[in-house]
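In: Here is my input, please return the structure:
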Amino acid sequence: MAQVLEFKLPDLGEGLTEAEIVRWLVEVGDVVAVDQPVVEVETAKAMVEVPCPYGGVITARFGEEGTELPVGAPLLTVAVGDPAAHSEGSGNVLVGYGTSEAPARRRRVRATTAAGAGTAADAADAANAANAANAATGATAARNGRAKAAEATTTLPARVAVPAPAPANGPVPVISPLVRKLARDNDVDLRELSGSGPDGLILRADVEGALRARAARLGTAPETVAPAPVALPSSPGSAAPPAEAAAVRVPLKGVRGAVADKLSRSRREIPDATCWVDADATELMRARAAMNAAGGPKISLLALLARICTAALARFPELNSFVDTGAREIVRLGQVHLGFAAQTERGLVVPVVRDAHTRDAESLTAEFARLTEAARTGTLTPGELTGGTFTLNNYGVFGVDGSTPIINHPEAAMLGVGRIAPKPWVHEGELAVRQVVQLSLTFDHRVCDGGTAGGFLRYVADCVEQPAVLLRTL
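Out: Okay, the predicted model is just below:
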């Protein structure tokens, strides 16, 4: 006897309590296998696919794309042919983690009912059609299907309804829910846009470009001619001031909301201080050029700075720690999980390189590249965005020299690196043009004093100016 099982948004872990539907991967009437991804959601940590623990026919979906759902809210219902085999499910529904078996190839099963029907009997017919395809003989399967359809019609919950199928060409690939909402609020049809992102991905700039083009067209249309100026009583004949542009409200949710909450908490709880120093990075740039000229994988500048950071933290472990406010203790950590700030279309994220202190420059370069690409595509898992112990912030990529960043709570420090630019510098007693960089260290004043912070920053600057200093700690 067919039975409809309800699949709810699972516990997402990492303290997450809600997620936003980015796009559905299945439609009503689709046959799904156990652990097949059915919906892509965006949490405050990452954009991930959620697998369904049941196998059967999708009978209903709850929530449109762009809808935010709390953990435990219904996602969809599945009509299964053998309740005993599927009532417990697979259990593999944790966001950001793989499933135990590969998803089977999907098949579409459409209920052939009159327009507007959408009843529980339609869902049962679809379930029985899937069961009939696997029966030993066609005649026996047909008889069994009709019998099960009659039973399922009386057992399905009355509240389950089958919405109309989505368009055949599926959802439009959009970089983030905020871009989808921008298009929806301004009546922009995403299917009419050509995305400028990878594989035709629609970016915010594409939607804004469509809005500007529409505004330009409307500005030349006869019906958009502005009304005649209205004379003010105090100044006869003068034109009225132009109407103020409407304020735009952007919801603080998803990645942007998580960043806002974390930065606010850092400002409230951490008494931070910042020190900085200018360093001559000419020799570091030459050393990198020599490494890359020797053949093999290219070494990134960020990887060299990360290697310098891990060596400095080995000498000054006070900065690789956090404060346990409840126990009033400073917890010094044995491993360096290095976070690095990455700016994406979805906002600022901080991926974490695990056990950075055990990696060489080549390994760090490869891991930075992998995590940066995952951040750009929004496929970072919660585990890749949490657990950092120290953060490296290369804000020089934005063309700025210095910054006083906010510490990534609950860490104790963050090293900032400005742009490397040619500047006048006294070198070996003479004025010369050298590649100069400004380094800054923002630190939690509870874990150390200025002497420790200054010693850490000076060691980093020495390694930048003379990379051979690193040989002492390798």
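In: Only C-alpha atoms from now on, for both contacts and neighbour counts.
Out: Fine.
In: Now the helix or strand that contains Pro51: buried residues?
Out: Element membership for Pro51, per DSSP states H and E: strand 47-52. Neighbour-count burial for strand 47-52, counted by 16 or more other Cα atoms under 10 Å, picks out Met47, Val48, Glu49, Val50, Pro51, Cys52.
In: distance between it and the chain's centre?
Out: Here the centre of strand 47-52 is set off from its chain's centre by 13 Å, with Cα atoms, centre = their mean, to the nearest Å.
In: Now do that strand: which elements does it pack against?
Out: Identification of packing neighbours for strand 47-52 by 3 or more Cα pairs under 8 Å, 6 or more residues apart in numbering; DSSP states H and E yields strand 36-42.
In: Give me the residues contacting the next helix or strand after the strand holding Pro51.
Out: Sequence-wise, the next helix or strand downstream of strand 47-52 (DSSP H and E) is strand 56-61. The contact list for strand 56-61 (Cα atoms under 8 Å, 6 or more residues apart in numbering) reads 4, 26-33, 75-81, 109, 123, 126-127, 130, 160-163.
In: Could you let me know which of the buried residues of strand 47-52 ends up closest to Ala142?
Out: Nearest to Ala142 among the buried residues of strand 47-52 is Cys52, at 27.8 Å by Cα to Cα.
In: Alongside the first, I'd like the structure of this one:
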Amino acid sequence: MTAAAPAGQVFRLPDLGEGLTEAEIVEWKVAVGDTVEIDQIVVEVETAKAAVEVPVPYAGTVLELHAAAGTVLAVGAPLIEVGGRADPAAARYREEERAGSGNVLIGYGTGAAPEPRRRRRGAARTRPARAPRVISPLVRRIAAEHGVDLAAVTPTGPRGVILRRDVERAITTRAPEPPAPSAPPALADERIPLRGVRRAVADKLSRSRREIPDATTWVDVDATGLLAARDELRRSCPDLGIGVLALLARICVDGLRRFPELNASVDTGRAEIVRYGHVGLGFAAQTDRGLVVPVVRDAHLMTTARLAAELARLTGLARSGSLPPAALTGGTFTLNNYGVFGVDGSTPIINHPEAALLGVGRIADRPWVTTGGAVVARKVVQLSLTFDHRVCDGGTAGGFLRHVADRVENPSVLLAHT
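Out: Reported below is the predicted structural model:
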């Protein structure tokens, strides 16, 4: 009598909040046949906001993964099926048999085994003949691509069947071959899906260009005093970790208090300018998944030390891919330090629906004419302000930029009171 297969429970892609309707499978943390516990992380997905690790609400054996890595699923689509606790090896093998020659690399086919024949009374006992081995085209291709001798692969599957994992193990454990002389890479067309974070950024920047009549103004600034203030804070308060970005963030917040016109957005539906009574300070952070803009909430209530701590925390989450979607919303003004890429200036695109963005170029040694007319070497940086011309005119934008420049040149005036 054959035991019935364990009943499965299908877990569907949950609602990840923030109005998100789909997510892309980035990496499965489990495989068919693995045993999972309730609330165990089973998959990492990427939404339009951030990468999210998803736990499963069931315990048991993984019976099926409903989507491969790289697949985009709608919220509510089947994600994973978990059944009663069963033998992991058996469940994995059943899955490989269902998949056909794509997963069972060498074996006896994927059909059911024939029923044993009844032996006639008195007939001599003979050993049944072994079925001939079958090598699928997929196996031949993989073996040829990686130079694997299939006869030398050690099988681990039932009845001596060589499984895909056996071939992959042979590929990873063999001695590395000496590199062949490399030829110049050939140029070829390539199509890259616009998904996840990169798609969200593309949509937001395209909307910004369509809707916002932006203008940019810039100024060269002597940042020698800013670097001196940073160095002094590092010597006197090494545990605070205050760097240039934290100082610039503090200066931006001070500038927005004096020029609230730039801490705003335009409500086109109601034909109104919305000036915010708080500062949600966004800052551009480059990650492996592309550019993201985490938001320091209530930045106007923070000291320089608290700003430094929050900037460091959000940057770490962004680079590890664990930034929650809520941390990417609620910005009212953005700070973009593109100088870390070694460039002097830029005209960045406003982070819709905000009204302004301050760009900071690299700080470099340059000749600088002092008030007395002497030419000396100073640490010079170019600041650029891109602003929505609907919320203010050039006089207001220039006043804000000049205020920021003055605080960069003489930060002690600001830091003395914070």
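In: Let me see the TM-score of these two.
Out: Here the TM-score for the pair of chains, by TM-score structural alignment, normalised by the length of the second structure, is 0.75; 345 aligned residues with a Cα RMSD of 3.2 Å.
In: Tell me where the second structure has helices.
Out: 88-99, 137-146, 164-173, 196-211, 224-236, 244-258, 304-320, 394-409, 412-415 (DSSP state H).
In: Now the ones you listed in TSV, please, with extra columns for distance to Val343 of the second structure.
Out: Putting the helices of the second structure into TSV (distance: least, Cα to Cα, whole Å) gives the following:
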stretch	distance to Val343 of the second structure
helix 88-99	52
helix 137-146	42
helix 164-173	41
helix 196-211	21
helix 224-236	18
helix 244-258	16
helix 304-320	21
helix 394-409	19
helix 412-415	27
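In: now for those, which one comes closest to Ile350 of the second structure?
Out: helix 196-211 (6.4 Å).
In: Mean distance between the closest one and the first structure after superposition?
Out: Comparing helix 196-211 of the second structure with its match in the first structure after superposition yields a mean distance of 1.1 Å (mean Cα distance after the TM-score superposition for the first structure).
In: That helix: which residues count as buried?
Out: Gly196, Val197, Arg198, Arg199, Ala200, Val201, Lys204, Leu205, Ser208.
In: State the distance from the corresponding residue of the first structure for the second one to Glu14 of the first structure.
Out: Yep, that's Val197 of the second structure we're talking about. In the first structure, the residue matched to Val197 of the second structure (TM-score structural alignment) is Val255. Using Cα to Cα, to the nearest Å, Val255 of the first structure is found at 14 Å from Glu14 of the first structure.
In: and what of Ala342 of the first structure?
Out: When Ala342 of the first structure is compared with Glu14 of the first structure (using Cα to Cα), they lie 20 Å apart.
In: for Val32 of the first structure, same thing?
Out: 28 Å.
In: what about these two, which has more around it?
Out: Neighbours were counted for Val32 of the first structure and for Glu14 using other Cα atoms under 10 Å; Val32 has more, 26 against 11.
In: In the second structure, point me to whatever sits opposite that one in the alignment.
Out: In the second structure, Val32 of the first structure lines up with Val36, judged by TM-score structural alignment.
In: That match contacts Pro55, doesn't it?
Out: No. Counting by Cα atoms under 8 Å, Val36 of the second structure sits too far from Pro55 to count as a contact (10.0 Å).
In: What number of residues are in the vicinity of the closest residue to Val26 of the first structure other than its chain neighbours?
Out: In space, and not counting its chain neighbours, Val26 of the first structure is closest to Val38: 5.5 Å by Cα to Cα, 6 or more residues apart in numbering. Here the number of neighbours of Val38 of the first structure (other Cα under 10 Å) works out to 20.
In: And the strand holding Pro51 of the first structure against the second structure, how far off on average?
Out: Looks like 1.1 Å for strand 47-52 of the first structure (mean Cα distance after the TM-score superposition for the first structure).
In: Show where that strand falls in the second structure, residue numbers please.
Out: Against the second structure, strand 47-52 of the first structure falls on residues 51-56 (TM-score structural alignment).
In: Please apply the same query to stretch 273-282 of the first structure.
Out: Going by TM-score structural alignment: stretch 273-282 of the first structure matches residues 215-224.
In: Tell me which residues touch Val221 of the second structure, please.
Out: Val380, Val381, Gln382, Leu383, Ala405, Val408, Glu409.
In: Now for Val39 of the first structure: which residues touch it?
Out: Taking Cα under 8 Å, 6+ apart, one finds Ile21, Val22, Arg23, Trp24, Leu25, Val26, Glu49, Val50, Pro51 in contact with Val39 of the first structure.
In: overlap between the residues you listed and the second structure?
Out: Counting by both residues aligned by TM-score structural alignment, their matches' Cα atoms under 8 Å, those that remain in contact in the second structure are Ile21, Val22, Arg23, Trp24, Leu25, Val26, Glu49, Val50, Pro51.
In: Aligned counterpart of the first one in the second structure, please.
Out: Superposed on the second structure with TM-score structural alignment, Ile21 of the first structure falls opposite Ile25.
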